[in-house]
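Participant: Fold the following, please.
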Amino acid sequence: MEKMKAITVMSALAQPTRLAVFSLLARAGEEGMTAGDLAERTGTPSNTMSSHLTILSHAGLATSRRAGRNIFYRALPDAIRQLTVFLIKDCCDGCAAICDDLEGDLNACRKPKLAKSRTSASA
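Facilitator: Purely as a prediction, here's the structure:
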């Protein structure tokens, strides 16, 4: 990722509603969500949501597809992966160890979900 692209991605996410929308889209997966659903979930007016989705799309964080009368948006999480790699290379001089225990932090995020799914499976 080039420096200007990284700045564009970070700028797009540096706003509370857009960050919330990206998180919702990431959790929605391939199916995505409509702009109306996103507006309702975030309490954002439709015209403002449209602007937010345009910014996320231009930053390469979201894409859309038409299904009949609806337009579904979905996250492009690879942009976050690319941004993370860029930051580690650029800010940490390519040494993940400088960023402390990044792998441990990421694994800690996964453990509660695994435990939860095991609990639901046994219930």
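Participant: Only C-alpha atoms from now on, for both contacts and neighbour counts.
Facilitator: Fine.
Participant: What is the distance between stretch 82-98 and the centre of its chain?
Facilitator: 19 Å (Cα atoms, centre = their mean, to the nearest Å).
Participant: For residue 121, see how far away residue 55 is.
Facilitator: For residue 55, the distance to residue 121 equals 40 Å [Cα to Cα, to the nearest Å].
Participant: neighbour count winner among those two?
Facilitator: residue 55 (19 against 8; other Cα atoms under 10 Å).
Participant: OK, contacts around the more buried one?
Facilitator: residue 12 (Cα atoms under 8 Å, 6 or more residues apart in numbering).
Participant: how about this one, so we can line them up?
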Amino acid sequence: MDNDSAIDALGALAQSTRLDAFRLLVRHEPAGLAAGDVARQLDIPQNTMSSHLAGLARAGLVRAERHSRHIIYRADLDQLKALTLFLVKDCCGGRAELCEPLIAELIPCC
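Facilitator: Okay, here's the model as predicted:
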């Protein structure tokens, strides 16, 4: 990941509704959710939610797949991984032992 991609991703997440939508999609991996379901769960009008999901897609954080009349959105976990690694790649000046608490916090999620 380069600086521009990281800035795009962080910019997309720097808005409350988009951050909530992305976190919701991460929780629903690998199945994803239809745009309408995301809107209902977050209590956001569907047309507004579509705009937010499109912004996340432009930043590479979500992928959309058409299934008949529905568009299913999924978090792009590879992009999330790339962004996270970009942010911590030079953590602690190469002293891996200083990053162990951060890594330990991330491990229980999976």
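Participant: so the closest residue to residue 66 of structure 1 other than its chain neighbours is in which element?
Facilitator: For residue 66 of structure 1, ignoring the flanking residues on the chain, the nearest one in space by Cα to Cα, 6 or more residues apart in numbering is residue 72 at 6.3 Å. Assessed by DSSP states H and E, residue 72 of structure 1 sits inside strand 70-75.
Participant: Once aligned, what mean separation remains between that strand and structure 2?
Facilitator: Superposing on structure 2 places strand 70-75 of structure 1 at an average distance of 0.7 Å from its equivalents, by mean Cα distance after the TM-score superposition for structure 1.
Participant: burial of residue 41 of structure 1, as a residue count?
Facilitator: 12.
Participant: got it, and residue 16 of structure 1?
Facilitator: With other Cα under 10 Å as criterion, residue 16 of structure 1 counts 10.
Participant: that's a strand at residue 64 of structure 1, yeah?
Facilitator: Yes. The assignment for residue 64 of structure 1 (DSSP: H, G, I helix; E, B strand; the rest coil) places it in a strand.
Participant: If you count neighbours, what's buried in stretch 77-87 of structure 1?
Facilitator: 77, 79-80, 82-83, 85-87 (16 or more other Cα atoms under 10 Å).
Participant: no wait, stretch 1-21 of structure 2
Facilitator: Neighbour-count burial for stretch 1-21 of structure 2 [16+ other Cα under 10 Å]: 6, 8-10, 12-13, 17-19, 21.
Participant: tell me the contacts of the residue nearest in space to the middle of structure 1?
Facilitator: With distances taken as Cα atoms, centre = their mean, residue 22 lies nearest the centre of structure 1, 4.2 Å away. Residue 22 of structure 1 makes contact with 13, 56, 61-62, 75, according to Cα under 8 Å, 6+ apart.
Participant: can you do 7 Å?
Facilitator: residue 75 (Cα atoms under 7 Å, 6 or more residues apart in numbering).
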